[in-house]
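Chemist: Okay, here's the prediction I keep looking at, along with the sequence it came from:
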Amino acid sequence: MKRTTIRARLTLVYGGLFLLAGMVLLAVTYVLVEQRMPEPLGVALTKPVSEIPRTGLGPQNAEALRIFVRELQEDVKQNALDSLLTQGGIALAVVSAAAIAFGWLIAGRALQPLHQITGTARRIAGANTAGRGLHERIALRGPQDEVRELADTFDLMLERLDRSFDGQRRFVANASHELRTPLALNRALVELAVTRPGASADVRQLGESLLAVNERHERLIEGLLTLADSESELTDRTSIDLAEVAAHVLNQHSAEGSEPDPTRALAREAVRDLAPAPTSGDAVLLERLTSNLVENALRHNVPAGGWVSVRTGLVDGRATLVVSNTGPVVPGYEIETIFQPFRRLRGERLGGGRGFGLGLSIVRAVARAHGGSVDARPREGGGLVVSVTLPSP
């Protein structure tokens, strides 16, 4: 059912009240005119027939003349009243139509500030990232009335929210930067102690454990920094092909390392369907987006017989990156959970080597910062299909 706008309701109320007032005025005028014209012709035939001057008319003819004149008077009076109703009704209809049109224009003019407020709120709500667009203000001009007070209150709320989001982003970035220095110092000291001549096997084993914990914390800090950067405005954009980025990331994950890693073999055997997918944005952030998706598909896989598929291309004129994999069964109601920071699937919360739950949240933040979107759906039999859509340059 189509809703009725406030403008239409105000116009109907204004037009209805005007029409009602006009009908009442017409009715009152009709009654007053009827009372004020008892003898429309200005002649009163109230004398008896015997007193009518003898002009050759007989008594019966004089009475007939009197009745005829009376009927003529009544007809003239009724015609005058009918003409008043007809002409007044037509005039009322024309004036009411003009009043409704005028009311439509006045209502639109009066509601224009509300349209301005709605437009600003819609642009802020349509921002790709939380907190994006809060720098906008309505800055309504005009008399200091209720609508102006509403707009000023809305601007004050936006200013406070903007400061809050900016403060949160600055806190995350500053805290992450401050934490990187002691972590780097700890890593250097542990490496020095482990590589020192004469270090015992227990010291080396303890040092390796400490290095693993330190590396995990460094990855957490790096993830927080990337998340904070991806939620900021993009200032520099360059032309990038997602196919080249995906190929580079797959080559990095499949490169031979010093220690055996089953994910490298899975990355080397990954299905690659890398059609050109041009877009524009920050190369570092888009590489991190792709790396997180590929790493997520490699980590969360079955122990044996698994596969990973990476596809790029253009769909409806937009660059797309689709990463699919085998893996554990993911319930549909858990899909939104894995995109939230520090949230993981229920079965992975007990393990300590599965990451921090920042990978896919960084993917979503980077995609939104580039004006794109991320969609994930469970694969039948286990695993995920994650699709990233970005605008073409």
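Modeler: Now that the structure is in, tell me what you want to look at.
Chemist: C-alpha from now on. contacts and neighbour counts both.
Modeler: Fine.
Chemist: Isn't residue 372 up against residue 388?
Modeler: Yes. Counting by CA atoms under 8 Å, residue 372 touches residue 388, with 7.3 Å between them.
Chemist: Looking at these two now, which is surrounded by more residues?
Modeler: residue 388 (23 against 19; other CA atoms under 10 Å).
Chemist: That one reaches residue 324, doesn't it?
Modeler: No. The pair residue 388 and residue 324 fails to qualify as a contact (CA under 8 Å) at a distance of 11.7 Å.
Chemist: Show me what counts as buried in the helix or strand where residue 279 lies.
Modeler: Using DSSP states H and E, the element containing residue 279 is strand 278-281. In terms of neighbour count (16 or more other CA atoms under 10 Å), strand 278-281 has its buried residues at 278-281.
Chemist: Nearest residue to residue 374 in space, please, no chain neighbours.
Modeler: Spatially, and ignoring its direct neighbours in sequence, residue 374 is nearest to residue 388 (4.6 Å; CA to CA, 6 or more residues apart in numbering).
Chemist: Show residues contacting whichever strand or helix holds that neighbour.
Modeler: If you go by DSSP H and E, residue 388 is part of strand 384-390. Strand 384-390 is contacted by residues 279, 293, 297, 318-327, 330, 367, 370-379 when judged by CA atoms under 8 Å, 6 or more residues apart in numbering.
Chemist: so where do the strands sit in the stretch 151-300 of the chain?
Modeler: Secondary structure of the stretch 151-300 of the chain (DSSP state E, counting those that start in this stretch): strands at 238-241, 271-274, 278-281.
Chemist: Quick check: which of those is nearest to residue 184?
Modeler: Among the strands of the stretch 151-300 of the chain, the nearest to residue 184 by CA to CA is strand 278-281 (30.2 Å).
Chemist: Show the secondary-structure elements that the closest one is packed against.
Modeler: strand 238-241, strand 318-325 (3 or more CA pairs under 8 Å, 6 or more residues apart in numbering; DSSP states H and E).
Chemist: Turn those strands into TSV, including mean neighbour count and distance to residue 288.
Modeler: Below are the helices and strands packed on strand 278-281 laid out as TSV (neighbours: other CA atoms under 10 Å; distance: least, CA to CA, whole Å):
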stretch	mean neighbour count	distance to residue 288
strand 238-241	16	13
strand 318-325	24	13
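Chemist: One more to weigh against that first structure:
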Amino acid sequence: MPREPGPSVRLRLTLSYAGFLLVTGVGLIAVVWFFLLRYVPERAVVLPGDVDGDPTRPGGPGVFIPGRADLWEAFAPKATLMLGLLLVVGLVGGWLLAGRVLAPLDRIAEATRTAGSGALSHRIRLPGRNDEFRELADAFDGMLARLEAHVAEQQRFAANASHELRTPLAITQTLLDVASRDRDRDTDALLRRLRLVNSRAIELTEALLLLSRADQRPAPDELVDLSLAAEEAAETLLPLAEARGVLLETSGDPAPTTGSAALLLQLTTNLVHNAIVHNVGAGGVVRVTTTASAGNAELTVENTGPVLGPEHVATFTEPFQRGSARVRSDHAGVGLGLAIVERITSAHGGTLDLAPRPAGGLRVTVRLPAPAPAAAPARS
């Protein structure tokens, strides 16, 4: 918002330093003057002197005791001069001290302007011991690091999403071009192919929308039992598991947590769907278990499958990444399943752990914060 120009912080600090020093000087002089007045007569007094300290022999030089008016004439100019000196010292010293104290703010402001121009890789890296300015600089550096990582992730995601969306659109355009040149082409086959490609585009678009919503912290929080979500997901995907010859098992204890029931059900469904699709096929097994311990609600989904390397598993949460032997099929998905799971887990304050099974396949564990014991939801 537009603001009227005002004095700089350095100038205000300088005037504050100088004013404080001046007030202190005035107070000190006032105290000295007050105590002097207690021992100074109203008018000047001349006391006769004696000779060699003998009061019986008057005639010495005598003693002059100035009055208050005489004392003021002698004291006021010097006090005024001292106050002027204090004011000059306060202004000069305050200006230098304020500049030294505010120097870190100049570096922070420069880093802010640099970041505002798009150079997010710049860091302040303020040296010295820890204090308020260094805490501010470190917090700003941390914010820049997170912002840089987020922007880079969004750029990669946008490039991948554009590439993935371009594929079904290009296929549709090719089919339409071929159909326009070949009037005798089977219309029903063309429509079936177009419907399949269009369904994939819709599926991808819905997944992208869900991924964007998954970053938002759900509010208000609902009480959700992960064991119920696992049972519902398993019941929904049981026909797919049977069609592929995969044994789907669910077990475990109640695992209450808080968050969005819809998003947590989507998280569970994505994990079970991935475990079914990316399996060995007939004879494969998917096990879904839930536990509650140490203030956490845990959901574990493990499946049989090909042997995976740790470096390969580490890429599974990247958007549009598919694991070994994850070829496209009628249920292969769009490569956003685990990316959505990771975003939903993060939005709920949880952690996601992916580990390859020694015998082949993948084990995925989601840990979410458990609610207070009195808030546990009732099982139906």
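Modeler: Thanks, I have the structure now. The model shown is predicted, which means the values in this text are computed figures rather than measured ones.
Chemist: Quick TM-score on the pair, please.
Modeler: Overlay of the two chains. TM-score (TM-score structural alignment, normalised by the length of structure 2): 0.50; 226 aligned residues with a CA RMSD of 4.2 Å.
Chemist: quick revisit: to residue 162 of structure 1, which of the helices and strands packed on strand 278-281 of structure 1 lies closest?
Modeler: strand 238-241 (27.8 Å).
Chemist: residues in structure 2 matched by that closest one, start to end?
Modeler: Using TM-score structural alignment, strand 238-241 of structure 1 lines up with residues 222-225 of structure 2.
Chemist: Mind giving me the packing neighbours of the lengthiest helix in structure 1?
Modeler: In structure 1, taking DSSP state H as the definition, the longest helix is helix 59-125. If contacts are counted by 3+ CA pairs under 8 Å, 6+ apart, helix 59-125 of structure 1 sits against helix 6-36, helix 146-195.
Chemist: and if we set it to 7 Å?
Modeler: When contacts are defined as 3 or more CA pairs under 7 Å, 6 or more residues apart in numbering; DSSP states H and E, helix 59-125 of structure 1 packs onto helix 6-36.
Chemist: Any idea how far the helix it packs on is from the middle of the chain?
Modeler: Between the centre of helix 6-36 of structure 1 and the centre of its chain there are 43 Å (CA atoms, centre = their mean, to the nearest Å).
Chemist: do the same with stretch 362-371 of structure 1
Modeler: 16 Å.
Chemist: repeat for stretch 19-39 of structure 1
Modeler: Worked out by CA atoms, centre = their mean, stretch 19-39 of structure 1 lies 55 Å from the chain centre.
Chemist: Near residue 385 of structure 1, how many other residues are there?
Modeler: 19.
Chemist: That one pairs with which position in structure 2?
Modeler: So, by TM-score structural alignment, residue 385 of structure 1 is matched to residue 363.
Chemist: which one is its match nearest to, not counting chain neighbours?
Modeler: Excluding the flanking residues, the one nearest residue 363 of structure 2 by CA to CA, 6+ apart is residue 302, at 4.1 Å.
Chemist: how about the residue mapped onto the one you found from structure 1, what does it touch?
Modeler: The alignment partner of residue 302 of structure 2 in structure 1, by TM-score structural alignment, is residue 324. Residues near residue 324 of structure 1 by CA atoms under 7 Å, 6 or more residues apart in numbering: 297, 308-310, 384-386.
Chemist: How about residue 276 of structure 2?
Modeler: 241, 246, 286.
Chemist: Just give me the match in structure 1 for it.
Modeler: Residue 276 of structure 2 maps onto residue 298 in structure 1, by TM-score structural alignment.
Chemist: swap in residue 323 of structure 2?
Modeler: So residue 323 of structure 2 corresponds to residue 345, using TM-score structural alignment.
Chemist: neighbours of its match, just the number please.
Modeler: With other CA under 10 Å as criterion, residue 345 of structure 1 counts 14.
Chemist: who touches the nearest residue to it once chain neighbours are set aside in this structure?
Modeler: Leaving aside its chain neighbours, residue 345 of structure 1 sits nearest to residue 338 (6.6 Å; criterion: CA to CA, 6+ apart). By CA under 7 Å, 6+ apart, the contact set of residue 338 of structure 1 is 344-345, 360.
Chemist: Okay, buried residues for the helix or strand where residue 312 of structure 1 lies please.
Modeler: Taking DSSP H and E as the criterion, residue 312 of structure 1 maps to strand 308-315. Neighbour-count burial for strand 308-315 of structure 1 flags 308-314 (criterion: 16+ other CA under 10 Å).
Chemist: nearest to residue 212 of structure 1, of those?
Modeler: Out of the buried residues of strand 308-315 of structure 1, the member with the shortest distance to residue 212 of structure 1 (by CA to CA) is residue 308, at 26.8 Å.
Chemist: which one is that closest one nearest to, not counting chain neighbours?
Modeler: residue 325 (4.4 Å).
Chemist: Is that neighbour in contact with residue 311, as I believe?
Modeler: No. Residue 325 of structure 1 is beyond contact range of residue 311, at 11.6 Å (criterion: CA atoms under 7 Å).
Chemist: what's the burial count for the nearest residue to residue 291 of structure 1 once chain neighbours are set aside?
Modeler: Excluding the flanking residues, the one nearest residue 291 of structure 1 by CA to CA, 6+ apart is residue 249, at 5.8 Å. Per other CA under 10 Å, the neighbour tally for residue 249 of structure 1 reads 20.
Chemist: Could you do the one 4 residues further on as well?
Modeler: The local packing count at residue 253 of structure 1 equals 19, with neighbours defined by other CA under 10 Å.
Chemist: Check the gap between the counterpart of it in structure 2 and residue 252 of structure 2 for me.
Modeler: Under the alignment (TM-score structural alignment), residue 253 of structure 1 pairs with residue 237 in structure 2. Distance of residue 237 of structure 2 to residue 252 of structure 2, given as CA to CA, to the nearest Å: 18 Å.
Chemist: What span of structure 1 is stretch 45-57 of structure 2 aligned with?
Modeler: Going by TM-score structural alignment, stretch 45-57 of structure 2 sits over no part of structure 1.
Chemist: Go through that stretch and flag the buried ones.
Modeler: Within stretch 45-57 of structure 2, the residues scored as buried using 16+ other CA under 10 Å are 49-50.
Chemist: And it, how far out from the chain middle?
Modeler: 86 Å.
Chemist: What distance separates the opening and closing residues of it?
Modeler: 20 Å.
Chemist: So what touches it?
Modeler: So stretch 45-57 of structure 2 is contacted by 58-66 (CA under 7 Å, 6+ apart).
Chemist: try 6 Å this time
Modeler: 58-65 (CA atoms under 6 Å, 6 or more residues apart in numbering).
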